[in-house]
Structure formats: C-alpha cells, structure tokens
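# coords please:
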Amino acid sequence: MTVLSGNTGVGKTTFMCEYSLDLAEQGVPTLWGSFEMPLRKVCLFSEPLDPPIPSRIAEWARMFSENIPIYFMNLHGAQSLTEVLKTMEVGVKDSGVEHIVIDNLQFLLGAGDGAFVERFQRQDHYVQKLRAFATEKGTHVTIVAHPRKEEIGRLLSINSLYGGGKISQEADNIMFLQVDSSTSIPKKYLQVGFCLHFTSYYFIFVVDITTKMM
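Predicted coordinates:
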C-alpha cells in the first residue's frame, strides 16, 4: 500500500493521473476511485500530452477502449466503505485489477460532524480495511491523503499525515509532493518519505510555480 500526500493545490491528483496512466499503458489493470474530483476532470488529466491534443483524439478513444486497462468507480463524495470495497472486489474479480487508486481518503470519509478523535478512529478503520483488502486480494492500493495544516513553507514529513498513526503504520511506501520555496527558483519535487525495502530518498524535478509548467 502506498500513501501520497501533499498540500492543497500542489498537484496530487494530477500526479496520480499521470502515474496510474503510465502503469495502465504498461499493462497494469487500474481502478480509479475519485471521491473529490468529478470523473470528467480525472479523465481530462489522464490524457497523454505529447503529441498535441487534437492529433490524438481518435487514438486515445481507440487506446482506452481496446488497449489501456483503466477503470473508474461510479462513486463520488463520501461513500460507504462497504460499497467501495464491494466495487473494488468486482474490479479484481471481473477485470483483473492489480492497482487501485483512492483519491482521496478524507473525501471518502466525508466531512462529518463528529469530534476529531471519532474521525481519526474512522480513518484508521478505513485504512486498516483497505490494507487488509490489498493483502488478501494481492492488489496494490494507492491512497491520496491530505496532510495536517503545517506552517507555511515547512516541508512535510510522516508526522504531517492527517489522522491517527494507522495510515503510516500500514503503508509500505509514503510519498510527498513537496514545494521548496527557499531558493530563488522554487522547486516542486516528489519525496519518498518511507519505503519498506529502502531508506528514505527523493526525486527532484524543477517546476516554474508561476506558470505551473513542469
């Protein structure tokens, strides 16, 4: 199980769209659960960008219908965990799904009116069930999760993950989309904060924050 976190607007969903599409193009059957962003926008973010868009419309339609094993849950907003797990099981059984994306955990839980302690307990329960599903079915589950509210400019760490400790305990990999604004040219980069089989390291890619060009 992998957890991806990052501050609001940093590009978590965009990154996951590109990442999951790349895996699907390599033949990894992928099931998307988009509980925050409408499915239409997820599909737009998942479109390959090179060559230019107009020249590839027909090709995309053919690829997605014939070659790319990527599927989408017909669910949005707060959902029953039972319903989500049922949809995941159908995906594994009927389509051979090997990778499941949950975007994101907080929207799946819903806003709710309960106290923080109750909400943390519900999140821990959801994470435990998702982890158990991944282990039992032999699939990989990637969870997009919001961090706690941190001081502006402060880089995220495992302690920044929202909720109780279950999400970091159950994860095999924890990744952060970081923004370092301490330099003259701000950098956005993907950091592997934890990996069960390796020590912490990170990949850096420079981004023009003002134009959002990568």
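# from here on, just use CA atoms for contacts and neighbour counts.
Fine.
# and the residue lying closest to residue 28 once chain neighbours are set aside, what is it in contact with?
Using C-alpha to C-alpha, 6 or more residues apart in numbering and skipping the chain neighbours, the partner closest in space to residue 28 is residue 98 (6.3 Å). Going by C-alpha atoms under 8 Å, 6 or more residues apart in numbering, residue 98 touches 28-30, 92, 138-140.
# please generate a structure for the following sequence too, so the two can be compared:
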Amino acid sequence: MQLVSALWNSFEIDNVRLLKTMMKQFARTKFEDEFDKCEEAAEKFQAVLLHFMTYNGPQTIKDVIHTMRQAAYVHDIQYIIIDNLQFMMGAMLQSNDRFMAQDLLIGEFRRFAIAEHIHVSNNRHTSKEDPGLPLQISSIFGTAKATQEADNVLILQQVSNVHDGVTRRNSYIEVVKNRYDGCLGKVPIRFDRDTLCMSLPPNVDPAEEELKQVLKVVENENVVKRNGGSDMVMESDVNYPTWVQSWSDEPND
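You can find the predicted model right below:
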C-alpha cells in the first residue's frame, strides 16, 4: 500500500457502490461467500488515505477545481482521479463543440496540477474502432490536446481474436506515452470475477519469466549459428514469454 493521500471523484458511479467495489478489491475476497470477513476488511480499509468528492453527474469546472483545491489544503492530497472527463462536459457545453469543451477542461486540470504540484489522472473513453485491433494513442476521444497535455498515457487494451470458431480476448495495460522516462511497454492482465480485480495471470513471477525469455532467445540464436547462419528462427520463438502465450490462448468465457 502506497502512503499517498488520494482524492477520487466519480461523476458516473455513486460513492456507496464505488466503495463496495473497492473494499472487495482491497480484501481480494468475495464477501457474498465470506461475509464474516467484511468487518475486518472494513477496519483495514479505513487506513487507506482515500477521500471522495460527492459530485455526481455533470458539474462545472469551477466547482470541481474549488473542491480539489480545498481538499488539497485540508487533507494534503497528492493524487486526484477524475472519472470521467466526458461527464463534466455536459455542464460546459454552450454549443455543440464537444472537442472545444474537452480542451478547456484539460487545460484547467493541467494548470491546477502544475500550480498545486499534484498528480491528476482522468479517465477518458476512446473512439469506436475494430475490436480485433489494438487501440492507438490517436484512438483517444478528442483533439490532439487530449494527449499532448498528458505526461503519461495508459490504455486498457482488450483485443478479440477468432480462431477455429472460438473467440479469445487478450487484455493488457499498455503505456503509450511516458514523457519523463520514455519507457513504454505492456502488462498482461486478467479479470478475477470474485474479487473484481485486474491482475497478472496466476502463478507468475515476472522476473523469472523474463530470464527464461532471455535464455530462450540465446538458445534460438545458437540454433541459427548451428545451421550456418540461415534464418531458422520463427517469430513465435522470440515473441512473448510462455506464460503470456498460454494465458492469451485461453478461450473467452
């Protein structure tokens, strides 16, 4: 648990429902089957430095920024989550230009983050695209300002493929922009219906698997050398670690 004081605002989901989901994720327990663990989990959850705004539905940027600034002063907030940006746009639209309204919101949040030295994350929808292809940074709804102003951009990818009549879905988080570090990459995840968590596939040690992958590449290079330097390495031999392949090949329920 990181000791970072956070402020969460969901314009779409009420706080009671949101907290119920968060407690289940925090405890990694299906309370419907183990209700006796609910009270213990609630006591531990109180130690999390998490605060909530009470806004729900479209709100003006002036009211939201005022609340964020007050919370930062009173509770020493260091991290703010806005979920989601599209729900705020309804209160700002004086015309049908949704792109302009979103750009104004992004600019206000950017100025607040710089002035108050607080990390602000906001959730945004993407454009409707082919489910068989991964989303790109250009898939994010809005103008280029939507991603230009961001220091980091992460996309939750869910790519569906049909093989032998069976639909398989690969889910992973992809870092498509990292302004200060520059390191990009993907983290495979799977959804646990009991705990409502998105996490790594079970029984996976990323460090151990990365070492196995390096050894596998070296072995394939040796195969090429033994065959007189001819191109004998298939793409599948040096693609992803075996745990990613076995997990992504599971049929979708």
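# and the residue nearest to residue 28 of structure 1, what's its match in structure 2?
Under the alignment by TM-score structural alignment, residue 98 of structure 1 pairs with residue 78 in structure 2.
# can you tell me how far its match is from residue 50 of structure 2?
Here residue 78 of structure 2 is placed at a distance of 11 Å from residue 50 of structure 2 (C-alpha to C-alpha, to the nearest Å).
# could you tell me which residues touch both of those two?
5-6.
# from residue 27 of structure 2, how far out is the counterpart of residue 68 of structure 1 in structure 2?
Residue pairing (TM-score structural alignment): residue 68 of structure 1 is matched to residue 48 of structure 2. Distance, residue 48 of structure 2 to residue 27 of structure 2, using C-alpha to C-alpha: 12 Å.
# skip the chain neighbours and tell me the closest residue to residue 55 of structure 2.
Per C-alpha to C-alpha, 6+ apart, closest to residue 55 of structure 2 is residue 11, 6.1 Å.
# structure 1: which residue goes with the one you found?
By TM-score structural alignment, residue 11 of structure 2 lines up with residue 35.
# and for residue 156 of structure 2?
Matched by TM-score structural alignment, residue 156 of structure 2 corresponds to residue 177 in structure 1.
# A strand includes that match, no?
Yes - under DSSP: H, G, I helix; E, B strand; the rest coil, residue 177 of structure 1 sits within a strand.
# can you count the residues close to it?
20 (other C-alpha atoms under 10 Å).
# tell me how far the residue lying farthest from the centre of structure 1 lies from residue 203 of structure 1.
The C-alpha centroid of structure 1 is most remote from residue 184, which lies 29.6 Å away (C-alpha atoms, centre = their mean). Using C-alpha to C-alpha, residue 184 of structure 1 is found at 19 Å from residue 203 of structure 1.
# can you give me the strands in structure 2?
6-10, 50-52, 79-83, 119-123, 152-163, 166-178, 185-188, 190-192, 197-199 (DSSP state E).
# looking at the ones you listed, which one is packed in the most?
Comparing the strands of structure 2 by mean neighbour count (mean count of other C-alpha atoms under 10 Å), strand 6-10 ranks first with a mean of 21.
# now do that one against strand 119-123, angle only.
Between strand 6-10 of structure 2 and strand 119-123, the angle comes out at 20 degrees (axes from the mean of the first three to the mean of the last three C-alpha atoms, to 10 degrees).
# next, the mean deviation of strand 6-10 of structure 2 compared to structure 1.
Its matched residues in structure 1 lie on average 0.5 Å from strand 6-10 of structure 2 after superposition (mean C-alpha distance after the TM-score superposition for structure 1).
# what inclination does that strand have with respect to strand 79-83?
Following the same axes, to 10 degrees, one obtains 10 degrees for the angle between strand 6-10 of structure 2 and strand 79-83.
# elements contacting strand 6-10 of structure 2?
Under the contact criterion of 3 or more C-alpha pairs under 8 Å, 6 or more residues apart in numbering; DSSP states H and E, strand 6-10 of structure 2 touches strand 50-52, strand 79-83.
# now the longest one on structure 1. Mean distance?
What it means is strand 79-83 of structure 2. So strand 79-83 of structure 2 averages 0.4 Å relative to structure 1 (mean C-alpha distance after the TM-score superposition for structure 1).
# equivalent analysis for the shortest one, please.
Superposing on structure 1 places strand 50-52 of structure 2 at an average distance of 0.6 Å from its equivalents, by mean C-alpha distance after the TM-score superposition for structure 1.
# give me the distance from that strand to the chain's centre.
19 Å (C-alpha atoms, centre = their mean, to the nearest Å).
# can you tell me how far the residue nearest to residue 28 of structure 1 sits from residue 70 of structure 1?
According to C-alpha to C-alpha, residue 98 of structure 1 stands 10 Å off from residue 70 of structure 1.
# over to residue 193 of structure 1?
As for residue 193 of structure 1, its distance to residue 70 of structure 1 is 28 Å (criterion: C-alpha to C-alpha).
# and residue 53 of structure 1, by the same measure?
Computed as C-alpha to C-alpha, the residue 53 of structure 1 to residue 70 of structure 1 distance reads 20 Å.
# spatially central, which residue of structure 1 would that be?
Closest to where the C-alpha atoms of structure 1 average out (C-alpha atoms, centre = their mean) is residue 144, at 3.6 Å.
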